[in-house]
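Visitor: Sharing a sequence plus its predicted fold:
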Amino acid sequence: MNRILVTGAKGQLGSELQVLSKDYSQFEWIFTDREELDLCDLDHLTSEIARINPQIIINCAAHTAVDRAETEIELSDILNHKAIAVMAKWSHANGCKLIHVSTDYVFDGTAETALTENAATNPINIYGVTKLAGENACLQENPNSIIIRTSWVYSSFGANFVKTMSKLMQERDTLNVVNDQIGSPTYAADLAQAIMDILTHEQWQAGIYHFSNEGEISWYEFALAIKELGNFDCEISGIPASNYPTPAKRPQFSLLDKSKIKNTFGVVVPDYKESLRKCMKLLRSE
């Protein structure tokens, strides 16, 4: 029985994989978070992975606090880059399959059409810089690995835009949301399913893949969809990102082209609103 090591098990994607794991009992699942596997402890990381001895690693761990990363540079570099190099090196030496999750923030946001896996990378914040360094280390140390870039992740688990907006719309009469950053959200449950589709596909095809839900929207339009599906009575106005300065710059356009993952592994990519509806139904039932 192949043993799967999942890092970052308490995050949004890790939590969704825990839910999904019940449908994949042909695997032995080992879910780890900081307490069970400290990715910052680079000196002992190799021996800790060797102790678990997985045949598959799904790396969901990352330093994802984009604004804090601007000052927590060393921590970002360890979690998003150096730890990946260690995992990739071990997996390559031990014939272990590695799926590493990356981000649309490796792009600068100046594109005007959906970004393919071959589009030029040029990150504009520390989070993006360290995630790109992690991608490069992953491919260098283990050319047989799979990297999945995703964007705007949300879930019924953890803190995210959908949960924050749902809460604010119940507390406030008006909200301002950025309307000039374009992309597509990703329901973490859909990404978890895509990962399992890859792992159970008859052929392992190494390389970089893009995954997010279908749709091309702004954060403002995302908020409007949350308002509609949640039946909230809150007035929402669109504002330019320049009116809402943050420590880290965000890409203005980071819509991902999903053709490669669909064509290679037969992954089904749901429409963003269909997935948002599922997630909000779960949140209402909690």
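Guide: Structure's in. What do you need?
Visitor: Please make it C-alpha for all contacts and neighbour counts, starting now.
Guide: Noted.
Visitor: Leu45 reaches Ala88, doesn't it?
Guide: No: using CA atoms under 8 Å, Leu45 makes no contact with Ala88, being 11.5 Å away.
Visitor: List the contacts of the longest strand along the chain.
Guide: Ordering each strand of the chain by length in residues (DSSP state E) puts strand 97-103 first. With contact meaning CA atoms under 8 Å, 6 or more residues apart in numbering, strand 97-103 is reached by 55-60, 88, 91, 128, 131-132, 135, 138, 144-151.
Visitor: Now with 6 Å, please.
Guide: Ile56, Ile57, Ile58, Asn59, Cys60, Ser145, Ile146, Ile147, Ile148, Arg149, Thr150, Ser151 (CA atoms under 6 Å, 6 or more residues apart in numbering).
Visitor: Now rank those by neighbours and give me the top one.
Guide: Thr150 (26 neighbours; other CA atoms under 10 Å).
Visitor: Just confirm that residue contacts Phe211, I think it does.
Guide: Yes: here Thr150 reaches Phe211: they are 5.2 Å apart, a contact under CA atoms under 6 Å.
Visitor: and here's the other structure:
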Amino acid sequence: MHTIVVFGASGQLGQCLQKLAREQNLEQINFLSSQQANILDVDTLQKVFAEYKPAYCINCAAYTAVDKAEDEAEQAMKLNRDGVSNLSRLCREQDATLIHISTDFVFSGSHHLPLTESEDTLPINVYGESKLAGEKAVVALTQKHFIIRTSWLYSEYGNNFVKTMLRLGKEREQLKVIWDQVGSPTYAMDLATCILSIIKSKTSQYGLYHYSNEGVASWYDFAQAIFELSRMAVKVTPVRSAEYLTKARRPAYSVMDKSKIKRTLGIAIPYWKHSLQTCINRLYISTDDK
């Protein structure tokens, strides 16, 4: 494999990539946290490129606090647009391929059929706007790129919906969870596997792709599955979004069509409940080890 640099390596996806690299003995992958290589710091980025001379850069660095972004629009735009611009320029100058992670939040949520890559984008919150701006920067600044939109990311690492539900399930007998927001949960380990598969294939079919696990769920469905698969006796009550107001609006429907990535890049995608079971099993194993 070619030399690879992962930016934002301390996040969920970055840690999943690190786990896969260890399991597969991939010594060519270099992992840099945002503290080691802030994508807003051009001087540091230039030093990273000079030292590693990467053939591929995987950008996992992002401002992801959806509600806080409503009050911190400038910070969100800086990281998700300007930082991505910095990486894109350097990738073009150094002839490196950029793999950039984006989100289903670039869509309005007003659709009722799975969204293709050619569907019109219309973000309804600052986070979505900043991520769409990052996508546009990649397209404008470097030709050798893969933009991968994903959704509802979870894993054994970091803070995410699965770990929050498991924690709350131990503290409470009843929970209220939104049922009128529909999407596709994505196991970050599956996404990491997809990214490494793209690199290993050496494909030059650059462009925008959708990747989430197969299937459709509401947050209520997702929570129910978490408790069923982990055998926790928690009563989950479905509620409307209007009963659980948040600073930022969320898309009501953001199920993405994955036909392109399967057809063009030959990527196999697991069903969301199967991957959820894998993650829960691993979480319990790691807890038992402690």
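Guide: Ah, there it is. Quick caveat: nothing in here was measured; it's all calculated off a predicted structure.
Visitor: out of Leu45 and Ala88 of the first structure, which sits in the busier spot?
Guide: Shown here are Leu45 of the first structure and Ala88; by other CA under 10 Å, Ala88 has more neighbours (28 against 18).
Visitor: helix/strand/coil for the more buried one?
Guide: With DSSP: H, G, I helix; E, B strand; the rest coil as the basis, Ala88 of the first structure sits in helix.
Visitor: OK, contacts around it?
Guide: Cys138, Glu141, Asn142.
Visitor: 8 Å instead, please
Guide: Contacts of Ala88 of the first structure (CA under 8 Å, 6+ apart): Leu98, Ala137, Cys138, Leu139, Glu141, Asn142, Ser145.
Visitor: picking up where we left off before, any common contacting residues for Thr150 and Phe211 of the first structure?
Guide: Thr186, Leu256.
Visitor: before we move on, back to that, could you look up the next helix or strand downstream of the longest strand of the first structure?
Guide: Next helix or strand after strand 97-103 of the first structure toward the C-terminus (DSSP states H and E): helix 126-141.
Visitor: Give the other helices and strands that that next one contacts.
Guide: In terms of contacts (3 or more CA pairs under 8 Å, 6 or more residues apart in numbering; DSSP states H and E), helix 126-141 of the first structure is packed against helix 73-77, helix 83-93, strand 97-103.
Visitor: For the shortest one, give me every contacting residue.
Guide: The list of residues contacting helix 73-77 of the first structure from outside it, by CA under 8 Å, 6+ apart, reads Cys40, Ala62, His63, Ala69, Ile126, Tyr127, Thr130.
Visitor: can you give me the end-to-end distance of stretch 66-76 of the first structure?
Guide: Stretch 66-76 of the first structure has an end-to-end distance of 9 Å (CA to CA, to the nearest Å).
Visitor: mind listing what's buried in that stretch?
Guide: Val66, Asp67, Ala69, Glu70, Leu75, Ser76 (16 or more other CA atoms under 10 Å).
Visitor: circling back: and of the contacts of helix 73-77 of the first structure, the nearest to Lys22 of the first structure?
Guide: The shortest approach to Lys22 of the first structure among the contacts of helix 73-77 of the first structure belongs to Ala62, at 24.3 Å (CA to CA).
Visitor: show me the contacts for that closest one.
Guide: Gly8, Ser76, Leu79, Asn80.
Visitor: Check the alignment and tell me where Ala223 of the second structure lands in the first structure.
Guide: Aligned by TM-score structural alignment, Ala223 of the second structure pairs with Ala223 of the first structure.
Visitor: Just list the residues touching that match, thanks.
Guide: Contact analysis of Ala223 of the first structure by CA under 8 Å, 6+ apart lists Val162, Met165, Val177, Ile236.
Visitor: and it, how far is that from Val66 of the first structure?
Guide: 20 Å.
Visitor: and what of Ala206 of the first structure?
Guide: Taking CA to CA, one finds Ala206 of the first structure at 28 Å from Val66 of the first structure.
Visitor: hang on, the earlier thing: pick the one among the contacts of Ala223 of the first structure closest to Gln12 of the first structure.
Guide: Out of these, the member with the shortest distance to Gln12 of the first structure (by CA to CA) is Val162, at 12.3 Å.
Visitor: what about that closest one, which helix or strand?
Guide: helix 161-171.
Visitor: Quick one: list the elements packing against that helix.
Guide: helix 219-230.
Visitor: one more time with 10 Å, if that's ok
Guide: Where contact means 3 or more CA pairs under 10 Å, 6 or more residues apart in numbering; DSSP states H and E, helix 161-171 of the first structure is packed against strand 153-154, strand 174-178, helix 219-230, helix 272-285.
Visitor: Let me have those in a markdown table, extended by distance to Ala188 of the first structure.
Guide: Output for these, formatted as a markdown table (distance: least, CA to CA, whole Å):
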| stretch | distance to Ala188 of the first structure |
| --- | --- |
| strand 153-154 | 6 |
| strand 174-178 | 22 |
| helix 219-230 | 16 |
| helix 272-285 | 10 |
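Visitor: any idea which residue of the second structure is furthest from its center?
Guide: Using CA atoms, centre = their mean, the residue of the second structure lying farthest from its centre is Glu173. It sits 30.4 Å away.
Visitor: quick one, what contacts that one?
Guide: Met232, Ala233, Val234, Lys235, Val236 (CA atoms under 10 Å, 6 or more residues apart in numbering).
Visitor: Now intersect those residues with the helices, please.
Guide: The helices, defined by DSSP state H, take in nothing from those.
Visitor: about what we covered before: how far away is the match of Ala223 of the second structure from His100 of the first structure?
Guide: From Ala223 of the first structure to His100 of the first structure the distance is 29 Å (CA to CA).
Visitor: Then Glu112 of the first structure?
Guide: Distance of Glu112 of the first structure to His100 of the first structure, given as CA to CA: 27 Å.
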